[in-house]
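Student: Turn this into a model:
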Amino acid sequence: MLIKMEPNEYWYGGYVHDGIKQPISKADDYRCDLRFNTSPNQMMPLFLSNKGRIIYQREGYVIHFNHGVIDVPETVIFVDGQKDLRGAYLYAMKQWFPFTGSTLSDALFHQPVYNTWIELTFNQNQQDVLNYAQKLLESGMPAGVLMIDDGWSDYYGKWSFNHGKFNDPKAMIEQLNRLGFEVMLWICPYITPDTVEYRYLRDRQLLVKNHDQSVFITEWWNGHSAVLDLTNVQTISWLEDQLQALMDLGVKGFKFDGGDSLYYRTSNVTAKPVTPDEHSLLWATFAENYSYNELRVTTHAGGMSLMQRLCDKNHAWGDSGVKSLIPNSLLQGITGHPFCSPDMIGGGEYLNFLELESTSLDKELFVRHSEIAALMPAMQFSARPDRFLDGKYFQGILNGVNLRAHWIDTLMAVIKEAKRTGEPVLRYMAYVFPEEPVATITDQFMLGHSLLVAPIYEKGTEQRNVYLPKGTWLHEGETIESEGMSRIMTGIFGAPIVLELKQ
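Tutor: So this is what the prediction gives:
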């Protein structure tokens, strides 16, 4: 099927990781293979245009935008006549990924989230976790959800605290609770081979297998592991029991890492036949049962009650770092993933981060990443700001945290609306102002329909160009009447420029 693009038409969708490359215009040659999620982030087999048109198919397909002509298989659903980007999204969402009510805890959004990964990497231990939390509070940061990352257990599949590293995990959790923190733990769907848990699961047919009935061993970023067969209800029961024992200690929920389509095979043998993408989705479906959750990669998980993080970003200014945060987060929302987190502040790629720590950590970049996240649904720190930053740089972090506190009622109201209606929390300018020439603006966003947020994301500048659609805007006590104009504005270091639209 060939679809001709309309004048001034722009398209958004597919891979969240490609948000930095969108929207797609008549000038572009862009090919996207949605048959198998090869990315480290969310994917939806959906494209929407600012002219109210929709391309969708539950099963993946190849789409080619070729200089104004869209080439798709005859089997895809093509919908026209939905007027604008918002109309297209609302139609698609109600048809194919309706929100049925989110159970996500408000705690994931109300305060910053903290993750111990960058500070402790694989050396997670009770004393250092407590020290991390205590130092955060002493520096002036507020308490929030605290995720203890990979390394807290003996090995993958034995989901209990390593007694050498955590001599009294219940007491630790109680102490963290007294300090104001709620605890989540990192887990994955992988099982370390040649362990008691591996043999138990193998003997009960609860692991993914090869055609010859041997146990399938996948290679992922931490080595070689067996994989839970999530199509088997007995596997689900086993995993639920492991996690319930942790929750009985006071753990609130889990960071569900892994489960990437890339780590399954089409030749896998499971209790019920599934594709790699479908098996990946089962990991997300399991995670949805927990009100405290976080995922990084899903396929066709639009409409689900999941806090979805962008993949690990480099400590860099360009497309692999902070420049991609706003465009990719916006694409998350328009493809049905409104509860987004723009990675760990400063960069979640820990090897990259550690290499720079002793030589060339960019303090300004750290603060600007924080600024971008300040009014996004989740604001997640891992590297402890006070350990790396001082003076105006640490104050910049506090500026962003304080701005979030100032607007928290507005942010939580938009999140509550998103839970009910499925509309994005962060919205493209074209989503809110379809009559304005804003389809290509992806470096500023609307928080709901009333707040325009414009972070500074380029090195060495304190100003940026902000497009103000028609209307009356308030900015730090100033009233601005706009007929649709661009304006150079200066922000407070670490806090994005925020303008409120008066109806």
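
Student: use CA for all of it now, contacts and neighbours both
Tutor: OK.

Student: What's the local residue count around the closest residue to residue 208 other than its chain neighbours?
Tutor: By the measure of C-alpha to C-alpha, 6 or more residues apart in numbering, the closest residue to residue 208 outside its immediate chain neighbours is residue 229, 4.9 Å from it. Residue 229 is surrounded by 26 other residues when neighbours are defined as other C-alpha atoms under 10 Å.

Student: which ones are touching residue 229?
Tutor: For residue 229, the contacting residues are 206-208, 235, 270-271, by C-alpha atoms under 8 Å, 6 or more residues apart in numbering.

Student: quick check, nearest of those to residue 41?
Tutor: When the contacts of residue 229 are compared for distance to residue 41 (C-alpha to C-alpha), residue 208 wins out at 22.8 Å.

Student: Settle this for me: that closest one is touching residue 215, isn't it.
Tutor: Yes - in terms of C-alpha atoms under 8 Å, residue 208 counts as a neighbour of residue 215; the distance is 6.3 Å.

Student: who's more crowded, these two?
Tutor: Comparing residue 208 with residue 215 by other C-alpha under 10 Å, the one with more neighbours is residue 208, at 26 against 21.

Student: check contacts around the more buried one.
Tutor: With C-alpha under 8 Å, 6+ apart as the criterion, the residues that contact residue 208 are 215-216, 226-229, 268-270.

Student: if you set the cut-off to 6 Å instead, what comes out?
Tutor: 216, 227-229, 270 (C-alpha atoms under 6 Å, 6 or more residues apart in numbering).

Student: Just among the residues you listed, which is most surrounded?
Tutor: residue 228 (28 neighbours).

Student: Kindly tell me how buried the closest residue in space to that residue that isn't next to it in sequence is, as a neighbour count.
Tutor: Nearest in space to residue 228, with sequence neighbours left out and distances taken as C-alpha to C-alpha, 6+ apart, is residue 207 at 4.7 Å. Here the number of neighbours of residue 207 (other C-alpha under 10 Å) works out to 29.

Student: please give me the structure for this one as well, since I'd like to look at both together:
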Amino acid sequence: MKFTDGYWQLRPGVSVLRPGTVESVEPDERGFTVFAPSGQITGRGDTLNRPVVTVRFFSPAAGIVGVTIGHHSGGLPREPHFGLTTDDGFPVAVDITGITASLTTGELTARVALVDGWRVEFLHGDRLVTASTARSVGIVTDGEGRRYVHDRLALGVGETVYGLGERFGPFVKNGQTVDIWNADGGTASEQAYKNVPFYLSSAGYGVFVDHPEHVSFEVGSEVVAQTQFSVEGQSLTYYVIDGPTPKDVLRRYTALTGRPAKVPAWSYGLWLSTSFTTSYEEKTVTEFVDGMAERDLPLSVFHFDCFWMRQFHWVDFVWDPAMFPDPEGMLRRLHERDLKVCVWINPYIAQRSYLFEEGRQAGYLVRNPDGSVWQWDKWQAGMALVDFTNPDAVRWFTGKLKVLLDMGVDCFKTDFGERIPTDVVWHDGSDPQRMHNYYSYLYNKAVFELLETERGKGEAVLFARSATTGGQKFPVHWGGDCESTFVAMAESLRGGLSLAASGFGYWSHDIGGFEGTPDPAVFKRWIAFGLLSSHSRLHGSGSYRVPWAYDEEAVEVLRHFTRLKLSLMPYLAAAAQEAHRDGIPMIRPMVVEFPDDPATAQLDRQYMLGSDVLVAPVLSADGQVTYYVPAGTWTHLVTGAQVTGPAWVTEKHEFDSVPVLARPGAVIPFGARSDRPDYEWADGVQLRLYAPAPGQRQRVRIPAPGDGPGAEFDVSFRDGVATAELVAGTSSGYDCVVAGAEVVGR
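Tutor: Now for the predicted structure:
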């Protein structure tokens, strides 16, 4: 939100209190509190009618400084809050002199000037990373009497900002106004399904604003040399998170807010959907599954979208008897074909659903202030909203889902959860503004924890659309409703890269796009992009997404890239383990992996899949693509051709090809199978070295698809020969080669 009219003036009706000087500092065990009147205090008379801004500095974990700015502190507590994992067992150093007060945690220091006006510096060691200066802090009153608090942190020359959730506009957020407010707005606007009040800076730090309600960011868009963030109310809490690398920031941020859960091995395979408004019954489903098998297209999951239930009944979790008269038998038959089953759900209860009256009488639905059930007609006629702040409502809702699990369903697509009203009353008294975004967290948490209980940890997986901070704990998330065009394909990628920069470890999108029917060129290009993402789903709105509906070449393209992904499972599993263990996403913006290469700062049409594989989706019908490779010799995984960087490369690719290159010196493990994702990844693995350096030696770890030990290899390259030694775990056989055209397509 903007409060100023240019640099010198405030907007009409706006008044601002700012800290003018530091009157005193009070230390505590974990930090200190600064009392800063709004003007100079030269005598006792100056203390009268003088507002004071109170700012506390503290550290919730090593390398993180928390800042709480407050004015009047007598307000009632407001729930909910983000659940943060803090650590008081590390040392902090507080140093107060006559000139400065400083708090040091790890290598990060917050240093407050005690003389000559307001200034707070955040330093990594001796290096200044950002600062809050004289006009940064504001306690604002607008023309309607509403109160806001803001701070502004300095942007250095050339500094770029990323993240703030899933955002489909420019990947670099400089110059943008970003409102953290979940919305069902598609992928072609400034709205987003997944809003996260966290940004990642190229200067080696991150900022997390600890407010689940509406947070407004002005990233160099109100004051061009500062990022401003503001919330309504009388206090603002944020955290400066130390690097120095983007990965270090993400590790600390996800340790604070939650790491992605481990997802089952089968979920990395190909998912096929009925699509949304298409006509389908068991016969249709069987024809699709048969068609995939007849064309030798590996399939892992079949998804039933909304109309598995009767129209106007969403959700009642009852199979449409006209279309699916024998759901238990159908699910059994799909399982006999070694398929997992996903079904669509949402947290909305249509008035026609039998659950509406059941939920109304029990008090499980969100209510208006007068006690009536909140309802509207958007999406489903007379729909109401499940109140996930009520533990009994959670048990009621998940109990209905358990019936489906007992029937044979394996996982859920948790759609919607963004259009949450703010003029309602919640069971636990939560503030409606704070619940708008936070609802997505409670919704996905309830379903994910049910799956963990019923299927076991490591076997739970969602296909979720809405999220906020902490939602990364309940994977997987997909990019929402995009159009079926090359432009929308690029939008989706920008959304995924921004989400990755916000701490989300896994990500997917609708292959071919959702709205409309893609032409064959778009569909085939999107196949490569989709299969080189962490999770891969064929899904659309009004038309089927089976490849033979487009042309026979689409079948060949899908087979090629599905088998490529499945053969890469030992590598992808290691990247997924890093996401689960350290919070480093599987799909990574180039700047996260190469922060010291200035050419990567703006790159949003390519990405790293794990640490060692570069992917540049083809976003044109003619197959021409331009991408950037950092320094060293990069090798095409499929052809063995090499490219030396740093360089911009322009190539033309047929539909069965895409730039997918191994990093110089990388060891990429290829599995022995390409027909399914959940095999023993270390058995028969081939360890391929790409452009190795003489004398290179490194440890390669391959997880097991379940809870087994996996395998660890010492890989070395000497005198032109690559060798590997199994040093831990088990493998029924392995070999090691220097990659080239002769080993491609094993």
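
Student: Closest to residue 390 of the first structure out of the contacts of residue 208 of the first structure?
Tutor: The shortest separation between residue 390 of the first structure and any of the contacts of residue 208 of the first structure is 44.2 Å, and it belongs to residue 227 (by C-alpha to C-alpha).

Student: which residue in the second structure lines up with that closest one?
Tutor: Residue 227 of the first structure maps onto residue 385 in the second structure, with residues paired by TM-score structural alignment.

Student: who's in contact with its match?
Tutor: Neighbouring residues of residue 385 of the second structure by C-alpha under 6 Å, 6+ apart: 348, 365-366.

Student: ok, back up a step: now, among the contacts of residue 208 of the first structure, which is nearest to residue 243 of the first structure?
Tutor: Comparing every one of the contacts of residue 208 of the first structure with residue 243 of the first structure (C-alpha to C-alpha), the shortest separation belongs to residue 228, at 14.5 Å.

Student: now the closest one: how far from residue 436 of the first structure?
Tutor: Note on residue 228 of the first structure: its distance to residue 436 of the first structure, by C-alpha to C-alpha, to the nearest Å, is 49 Å.

Student: cool, and residue 499 of the first structure?
Tutor: 17 Å.

Student: Looking at those two, which has the bigger crowd around it?
Tutor: For the pair residue 499 of the first structure and residue 436, the greater number of neighbours falls to residue 499 (21 against 13), based on other C-alpha under 10 Å.

Student: give me every residue that touches that one.
Tutor: Under the criterion of C-alpha under 6 Å, 6+ apart, the contact partners of residue 499 of the first structure comprise 451-452, 473-475.

Student: Assign a three-state SS to it, would you?
Tutor: In terms of secondary structure, residue 499 of the first structure is strand; the call rests on DSSP: H, G, I helix; E, B strand; the rest coil.

Student: Can you find the partner of it in the second structure?
Tutor: Residue mapping for residue 499 of the first structure onto the second structure gives residue 661, with TM-score structural alignment as the criterion.

Student: Same check on residue 336 of the first structure?
Tutor: When the two structures are superposed using TM-score structural alignment, residue 336 of the first structure falls opposite residue 503 in the second structure.

Student: do the same with residue 396 of the first structure
Tutor: In the second structure, the residue equivalent to residue 396 of the first structure is residue 557, according to TM-score structural alignment.

Student: From the chain's centroid, how far away is the one helix or strand its match maps to?
Tutor: Mapping residue 557 of the second structure onto the secondary structure by DSSP states H and E places it in helix 552-567. Computed by C-alpha atoms, centre = their mean, to the nearest Å, the separation of helix 552-567 of the second structure from the middle of its chain amounts to 27 Å.

Student: That helix vs the first structure, average distance?
Tutor: When the first structure is overlaid, helix 552-567 of the second structure sits 2.6 Å from its aligned residues on average, using mean C-alpha distance after the TM-score superposition for the first structure.

Student: Of all the residues in that helix, which ones are buried?
Tutor: Neighbour-count burial for helix 552-567 of the second structure, with 16 or more other C-alpha atoms under 10 Å as criterion, is recorded at 554-567.

Student: And stretch 4-19 of the first structure, by the same measure?
Tutor: Of the residues in stretch 4-19 of the first structure, those scored as buried under the neighbour-count criterion (16+ other C-alpha under 10 Å) are 5, 9-19.

Student: picking up where we left off before, separation between the match of residue 227 of the first structure and residue 314 of the second structure?
Tutor: Taking C-alpha to C-alpha as the criterion, residue 385 of the second structure is separated from residue 314 of the second structure by 12 Å.

Student: got it, and residue 292 of the second structure?
Tutor: Summarising the geometry, the distance separating residue 292 of the second structure from residue 314 of the second structure, computed by C-alpha to C-alpha, is 30 Å.

Student: more crowded one of those two?
Tutor: The neighbour count for residue 292 of the second structure versus residue 314, taken as other C-alpha under 10 Å, is higher for residue 314 (27 against 19).

Student: All set, thanks.
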